[in-house]
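Visitor: my questions concern the predicted model and sequence given below.
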Amino acid sequence: MSKRLPVTVITGFLGAGKTTLLRELLQTSGQRLAVMVNEFGSVGLDGDLIRSCGFCPEDELEGRLVELNNGCLCCTVQDDFLPTMERLLERADNLDGIVVETSGLALPRPLLQALEWPDIRSKVHVNGVVTVVDGQALAGGSPVADPEALEQQRRDDPSLDHLTAIDELFEDQLQAADLVLMSRADCVSEAALLGVCDQLKTDTRAGTPILPMRNGHIDPQIVLGLEHRHDHSHDHDHSHVHSHDHDHHDHTHVEIKGSVIRLEGRVVRAALEQALKALVGPHQVVRLKGRVWFPDKTLPLQIQMVGPRLDSWFEAAPPTAWRPQSGGGMDLVVLGFSELLSEAMSRDLHKLVSATPDTPKAPAATSNA
């Protein structure tokens, strides 16, 4: 069984900082990514910015960068998004993931629904919807710095079939978000930043992380997930992951802690997934990845979480992957804010394993935090 390719959707209004973030990810992640860029008009400015960042060799550009200039992607799913995704998936063996940068007017949900298309859903998983917001504009009372430019985008798109008001569109992008990144956070005071965060929390789903960033600097593992080359072993250290450097604005500095949780024992899939969804908020989990083994299943269950989104499917593990001695257990890598993340998560998941009938042995947990 081949691995499902992660698809990350980056959305947000015109000028929020989506392309700046995407360039940073392409240059620093070390992953082999294909990119789909959706913009308006025949002049592909965003595509030019991506092409010029040197994220892949010149002879691979045609197969790894796709520019869609003919309208809002969520309104042209059948004509543009699905055929393009199918073409990119033909190169799946040579890719670590696909990133889709939407236009400022896009509604994320139609794209997520399109990824459930029968010919696609078994080949991909949603790695996360990342909504980029302008912290400076929000502190000034508007979700977009230049409303007229956004309206001009709307007028210039003949295929646009949703005339959603700006506030409603912004709310939709936040509701779909698994992760919210706030650009220009260093341009506002700490008090204003806290006020913006409180405002955003009212429109996002419970457990959705809201992280500040400056000039697109954010650790790629937060946005793209843990790298594939780390999939075979959890011996790497995530204990000091930073979103970016800082000078005068300490409130824009984010330090992410990483840990490994290994528990042996019988567990019920539905109970585990329900517990994980309930734990991400209280434990401030940004991302979670791992495998769960069941004694009566040949393949382990692959678990992927970003914020409140959880995806799971059965997939073969590499020969070098950790496995429980008893036949049942879990092996999770968790990224979050808390120093005590591993201890707290292990304790709560231990209760789940221990409460399950026929637990073969006491669990063991390790941490790199």
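Guide: Nice, thanks for sending it over.
Visitor: alpha carbons only for contacts and neighbour counts from here, please
Guide: Will do.
Visitor: show me the helices in the stretch 1-150 of the chain, by range?
Guide: Listed in chain order, the helices found in the stretch 1-150 of the chain under DSSP state H, counting those that start in this stretch are 18-28, 45-51, 61-64, 82-89, 108-114, 135-139, 147-156.
Visitor: A helix includes Lys257, no?
Guide: No: residue assignment for Lys257, taken from DSSP: H, G, I helix; E, B strand; the rest coil, gives strand, which places it outside any helix.
Visitor: do you know how far the closest residue to Gln27 other than its chain neighbours is from Leu61?
Guide: Distances taken as CA to CA, 6 or more residues apart in numbering put Phe55 closest to Gln27, at 5.7 Å, once the chain neighbours are dropped. According to CA to CA, to the nearest Å, Phe55 stands 9 Å off from Leu61.
Visitor: so which residue is smack in the middle of this protein?
Guide: With distances taken as CA atoms, centre = their mean, the residue of the chain nearest its centroid is Gly128 (3.2 Å).
Visitor: find the nearest non-adjacent residue to that one, please.
Guide: Closest residue in space to Gly128, ignoring its immediate chain neighbours: Thr8 at 5.2 Å, by CA to CA, 6+ apart.
Visitor: which ones are touching the one you found?
Guide: Thr8 makes contact with 97-100, 126-130, 224 under the criterion CA atoms under 8 Å, 6 or more residues apart in numbering.
Visitor: now the two most distant members of those residues.
Guide: Pairwise distances among these were taken by CA to CA; the largest, 14.7 Å, belongs to Gly97 and Val130.
Visitor: picking that back up, tell me the most buried of the helices of the stretch 1-150 of the chain?
Guide: Between those, helix 135-139 has the highest mean count of neighbours, a mean of 23, where neighbours are mean count of other CA atoms under 10 Å.
Visitor: okay, now the one to match up with it:
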Amino acid sequence: MAKIPATIVTGFLGAGKTTLIRNMLQNANGKRIALIINEFGDLGVDGDILKGCGDETCTDDDVMELSNGCICCTVAEDFVPTMEKLLARDLPPDHIVIETSGLALPQPLVRAFNWPGLSTRVTVDGVVTVVDGKAVSEGRFAHDTAAVDRQRAMDDNLDHETPLSELFDDQIACADMIVVNKSDLLGEEESDHLSAVLKAESRAGVQVIKTTMGVLPVEVLLGQNLAAETDVEARHEVHHHHHADEDDDHHHDHDEFESFVVTTGEIADPKAYAEKVADLIRQHDILRLKGFATVAGKPLRLTLQAVGPRIETYFDKPIDGPRETRLVVIGETGLDREAIIAGLAP
């Protein structure tokens, strides 16, 4: 029996993974796709957005969420049982898509496909790493080797890169395809240069593709047929070397990040509130902010997603619960929660 292909979609917080997947679902061409979503934080925003895809090939039952921690740290407890549940269905999916949290390392997840019970039934079609082209071009997750070497010479305590850079490097090292998203925010020369740099830093044969709003043909994203789980050593972590069969108390800088949910009341003016949120993000260096807002007098909920100070808002579906605003805030450890909560008040 042919193995069911699975595509792993990884990338840093706010790179555009959910947008990419939503577009894929809306253009699935009849392919039955099941999703496993791994959120970082307590509010299942990505899963809720994807459940609203409205496509008969991807029903609510086809979207499974893992929110008990980073997927690369909970392979045995969460991921494997979820996969087994999918595979046990009377009508298994044609393809499985796994969206990791922005903090997950893809390598342990690829190794998990060699576990007994999975290895004979499912295979990793490919690993897609989504990159925020604008952020990376500005050097926020790129590594300046010369600058670090100069700092090392002056400070013996500085012996590694920042956690964000390490994570970015590991996601690139594991990729079969790198999607440079938000390329519309870059000039042609800048975009071409970034693509060339990413191609040079990735493994031989890795595709680097530019896109805007995650729009790519399903045929490009799926059907790579690479059996990535058989090529794990070539995808080694650049900075981390824990394995799925190691002790559960391993660490890889997840304590460098924190998240919390803020619940407030209705907002009056979506545009003014978005500007207020953008200012708050700048003040507190918030990495990612996402969730849903209720606008006074409006029957539809407002979806709000922010990557740094860049904010996207849109009305998506009727409000079916309390008329409140719930936002998840994600940032590096040390956020001033009280100030942020106060700043998000309507």
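Guide: Yep, that arrived. Please read all numbers here as calculations on a predicted model, not as lab measurements.
Visitor: on that earlier part again, doesn't Leu25 make contact with the residue nearest to Gln27 of the first structure?
Guide: No: Phe55 of the first structure lies out of contact with Leu25 (CA atoms under 8 Å); the separation is 9.2 Å.
Visitor: any residues in contact with both of these two?
Guide: Common neighbours of Phe55 of the first structure and Leu25 (CA under 8 Å, 6+ apart) do not exist.
Visitor: in the second structure, what range does the top helix by length along the first structure match?
Guide: Using DSSP state H to define each element, the first structure has its longest helix at helix 341-354. Following TM-score structural alignment, the aligned partner range for helix 341-354 of the first structure in the second structure is empty.
Visitor: chain center to that helix, what's the gap?
Guide: Centroid separation for helix 341-354 of the first structure versus its chain: 24 Å, with CA atoms, centre = their mean, to the nearest Å.
Visitor: equivalent analysis for stretch 140-151 of the first structure, please.
Guide: On the basis of CA atoms, centre = their mean, stretch 140-151 of the first structure sits 25 Å off its chain's mean C-alpha point.
Visitor: can you give me the end-to-end span of it?
Guide: Between the opening and closing residues of stretch 140-151 of the first structure lies a distance of 19 Å (CA to CA).
Visitor: what's the answer for stretch 151-163 of the first structure, then?
Guide: The first and last residues of stretch 151-163 of the first structure sit 10 Å apart, counting by CA to CA.
Visitor: just stretch 107-125 of the second structure next, same as before
Guide: With CA to CA as the measure, what separates the two termini of stretch 107-125 of the second structure is 14 Å.
Visitor: so that stretch matches what in the first structure?
Guide: Counting by TM-score structural alignment, stretch 107-125 of the second structure sits on residues 109-127 of the first structure.
Visitor: what range in the first structure matches whichever strand or helix holds Ala274 of the second structure?
Guide: Here Ala274 of the second structure sits within helix 270-284, counting by DSSP states H and E. Aligned using TM-score structural alignment, helix 270-284 of the second structure spans no residues in the first structure.
Visitor: do the same with stretch 325-338 of the second structure
Guide: Using TM-score structural alignment, there is no partner range for stretch 325-338 of the second structure in the first structure.
Visitor: using the three-state scheme, assign Arg291 of the first structure.
Guide: Here Arg291 of the first structure is strand, with the state taken from three-state DSSP.
Visitor: wouldn't it be in contact with Leu301 here?
Guide: Yes: distance between Arg291 of the first structure and Leu301: 5.4 Å, which falls inside the contact criterion (CA under 8 Å).
Visitor: looking at those two, which one has more neighbours?
Guide: Between Arg291 of the first structure and Leu301, counted using other CA atoms under 10 Å, the more crowded position is Arg291 (25 against 20).
Visitor: how many neighbouring residues does the closest residue to the more buried one other than its chain neighbours have?
Guide: In space, Arg291 of the first structure comes closest to Gln302 once its chain neighbours are excluded; the distance is 4.7 Å by CA to CA, 6+ apart. Burial of Gln302 of the first structure, expressed as a neighbour count using other CA under 10 Å, amounts to 20.
Visitor: surely Gln302 of the first structure is in contact with Trp313?
Guide: Yes: proximity of Gln302 of the first structure to Trp313 meets the contact threshold set by CA under 8 Å, at 5.3 Å.
Visitor: point me to the helix or strand that includes Val286 of the first structure.
Guide: Assignment of secondary structure by DSSP H and E places Val286 of the first structure within strand 285-293.
Visitor: who does that strand touch, helix- and strand-wise?
Guide: Applying 3 or more CA pairs under 8 Å, 6 or more residues apart in numbering; DSSP states H and E, one finds that strand 285-293 of the first structure makes contact with strand 301-306, strand 329-336.
Visitor: got the buried residues for that strand?
Guide: Buried positions in strand 285-293 of the first structure, judged by neighbour count with 16 or more other CA atoms under 10 Å: 285-293.
Visitor: can you give me the strands for the stretch 101-250 of the first structure?
Guide: With DSSP state E, counting those that start in this stretch as the criterion, the stretch 101-250 of the first structure has strands at 124-134, 179-183, 210-212, 241-242.
Visitor: and among those strands, the most buried is which?
Guide: Per stretch, and counting mean count of other CA under 10 Å, the top mean among the strands of the stretch 101-250 of the first structure goes to strand 179-183, which has a mean of 27.
Visitor: would you check the span in the second structure matched by it?
Guide: When strand 179-183 of the first structure is compared against the second structure (TM-score structural alignment), it corresponds to residues 177-181.
Visitor: name the residues that touch that stretch?
Guide: 15-16, 126-133, 172, 195, 198, 206-214.
Visitor: what's the mean deviation for it versus the first structure?
Guide: Here the mean offset of stretch 177-181 of the second structure against the first structure after fitting is 0.5 Å, by mean CA distance after the TM-score superposition for the first structure.
Visitor: many thanks, have a good one.
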